[in-house]
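Peer 1: Prediction below, plus the sequence it came from.
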Amino acid sequence: MSAFMSAGGTAGGYAITYKLAGYDGAQSFLCFCAYTLATLLTVQAILGIKSAVRAVYLVLFNICFILGIVWFMLCLILPMFWIPTIDMSAKLLLSVASVILCSVNISKGVELFKLRWNRVGAELLSRYYDQKHSVIEWSDMVGGLRMAVSIYIPGVPEKLNSIISVAVVLSMIVGLSLRNAFPLFSLFAWGIPIVIVVSLVVQMIGFGIGQLLVLTALEKKDRNIIRPL
């Protein structure tokens, strides 16, 4: 599934780049994507094999899967970096804003996980963790946490999330509708909402980091490697 999504996103990004930046730009984009995908999928395959022997690797495997989703969406805005008519300052501004927004959402995900774990973690451990045999039903336990992502933009009240959601959808519709008449405007109208959606998805990476912190602390406490069931 991860390979299919990543390849689909790359194909879509290639088509956009070809239309807006020409053959050379599209080929450069494709080479960049090929190296990135090869690295991501290789790491994910290794973690998939190792996930049977240690729960930490299972969590890392899941984080890589989330990165595959992120890559799928990023491929819809990455083409703008191959378009020579877009000013470098605009590209840099979008890049910095994206990194900041994603970073704070990862931190938010870790914070939300910790809050939820502090409430129900002990109960879930007693149900799903076999300390004697050092095995844990990790996927079921994480499902029991019932974590959910929500839009988080620093300085914007959460009560405005419904308005932001509508604005994101409308902007994406406008961007798609004007892709032929105003391709560059369409790319930004589509791209900025994608950045917001990406920042929403990376909250799940924060959840994964929170899981890694819990698992490594548990292994350190019990002085043993914990295997998943």
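Peer 2: All right, it came through fine.
Peer 1: rest of the way, CA atoms for contacts and neighbours
Peer 2: Noted.
Peer 1: tell me how far the helix of greatest length in the chain is from the chain's mean position?
Peer 2: Assignment by DSSP state H gives helix 2-50 as the longest helix of the chain. Centre-to-centre, helix 2-50 and its host chain are 15 Å apart (CA atoms, centre = their mean, to the nearest Å).
Peer 1: putting a second one here so we can go through both:
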Amino acid sequence: MHKVNFSSLLISFSILFIASGGGWLMTAKAGGEVAADEFIKFGGALAVAIFMGKVAIFKKAKSLLFYQILFIGGFGFDLAWFLSCFFLPLLWMDAIGIVEKIAVAIFYFLVCFFNVRLALKIFSMKWNGIGDAKFRKEFDVGQNCVDWSSVSKSMKLTAVIFVPGIPKKYEDLISVVMLFLIILGVALRSGSPKYSMVALSIPFSICAACCLQMSVYHFSEARMVRIIETRKSVKLRTSC
């Protein structure tokens, strides 16, 4: 389990605000200052909300396991927002038609929703099959602590590329298509930034959803820690 320190907070701040600033610049270039201002109102508010949530639990995250897992899980949101800022600015651009905007928004929502649901299902299976027994083995009753890294590693929770409706056997094909769209999006960046964002919306939506899987795994772990703490009337510490 990674230690929570000031560097962790600084990294989170950098990811969130570089993402929001970059999204603002891309929106200004492709859609003008008015669109950029509208984007930064939303993007800046979201970045501040995520970061302040981390600040609120930072002190407790250094000593209590529940808050440590929550804090680390927040990095999935940081990365998801960073990736989303490569294409979400198109929602504020007048040059993009309403149909295209709706299509991108629906795809983004659905791929994130189904990835979150998949992560919840995987965690439930892994916890019931491995995690719960491993926790019982690692829990130190006298110290009110547990080697949570060992518990987490035993479940082998990893993010996977998942597009709802496409079978797992086509994973390699999805990866190739994603790579092609990223290359196309980068190639169009200088000449046609609006079409660049449309091209990038598919692969980066999928990548952002993968990041959310890791957040869901951590938040599910935090939920189990809270259930165990309530059941045993203890507060689990980050280290023994």
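Peer 2: Now that the structure is in, tell me what you want to look at. The structure displayed is predicted, hence computed values, not measured ones.
Peer 1: Could you pull out the helices in structure 1 for me?
Peer 2: 2-50, 55-74, 88-128, 138-145, 161-177, 183-201, 203-222.
Peer 1: In structure 2, what range does the last one match?
Peer 2: So that's helix 203-222 of structure 1. Using TM-score structural alignment, helix 203-222 of structure 1 lines up with residues 213-232 of structure 2.
Peer 1: what about that stretch, how far off from structure 1?
Peer 2: For stretch 213-232 of structure 2, the mean deviation from structure 1 after alignment is 1.9 Å (mean CA distance after the TM-score superposition for structure 1).
Peer 1: burial count for Leu112 of structure 1?
Peer 2: The local packing of Leu112 of structure 1 (other CA atoms under 10 Å) involves 18 other residues.
Peer 1: OK, contacts around it?
Peer 2: Leu112 of structure 1 sits next to Phe207 when contact means CA atoms under 8 Å, 6 or more residues apart in numbering.
Peer 1: In structure 2, which residue range corresponds to stretch 104-118 of structure 1?
Peer 2: Using TM-score structural alignment, the partner range for stretch 104-118 of structure 1 is residues 114-128.
Peer 1: got the buried residues for that stretch?
Peer 2: Buried residues in stretch 114-128 of structure 2, defined by neighbour count with 16 or more other CA atoms under 10 Å: Phe114, Asn115, Val116, Leu118, Ala119, Leu120, Ile122, Phe123, Lys126, Trp127.
Peer 1: now the residues you listed in TSV, with distance to Glu138 of structure 2?
Peer 2: Output for the buried residues of stretch 114-128 of structure 2, formatted as TSV (distance: CA to CA, whole Å):
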residue	distance to Glu138 of structure 2
Phe114	33
Asn115	30
Val116	28
Leu118	27
Ala119	24
Leu120	23
Ile122	22
Phe123	19
Lys126	16
Trp127	14
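Peer 1: Out of those residues, which is nearest to Val141 of structure 2?
Peer 2: Trp127 (20.3 Å; CA to CA).
Peer 1: burial measure for the spatially closest residue to that closest one that is not a sequence neighbour, as a count.
Peer 2: Spatially, and ignoring its direct neighbours in sequence, Trp127 of structure 2 is nearest to Met155 (7.0 Å; CA to CA, 6 or more residues apart in numbering). Look at Met155 of structure 2: counted by other CA under 10 Å, it has 19 neighbours.
Peer 1: what's the counterpart of Met155 of structure 2 in structure 1?
Peer 2: The alignment partner of Met155 of structure 2 in structure 1, by TM-score structural alignment, is Leu145.
Peer 1: which ones are touching its match?
Peer 2: For Leu145 of structure 1, the contact set (CA under 8 Å, 6+ apart) comprises Arg116, Trp117, Val120, Gly121.
Peer 1: Now for the residues you listed: which two are most distant?
Peer 2: Arg116 and Gly121 (7.4 Å).
Peer 1: show me what contacts the aligned partner of Ile72 of structure 2 in structure 1?
Peer 2: Ile72 of structure 2 maps onto Asn62 in structure 1, with residues paired by TM-score structural alignment. For Asn62 of structure 1, the contact set (CA under 8 Å, 6+ apart) comprises Gly208.
Peer 1: Now do Asn62 of structure 1 against Ser199 of structure 1, distance only.
Peer 2: 17 Å (CA to CA, to the nearest Å).
Peer 1: Then Ser103 of structure 1?
Peer 2: 8 Å.
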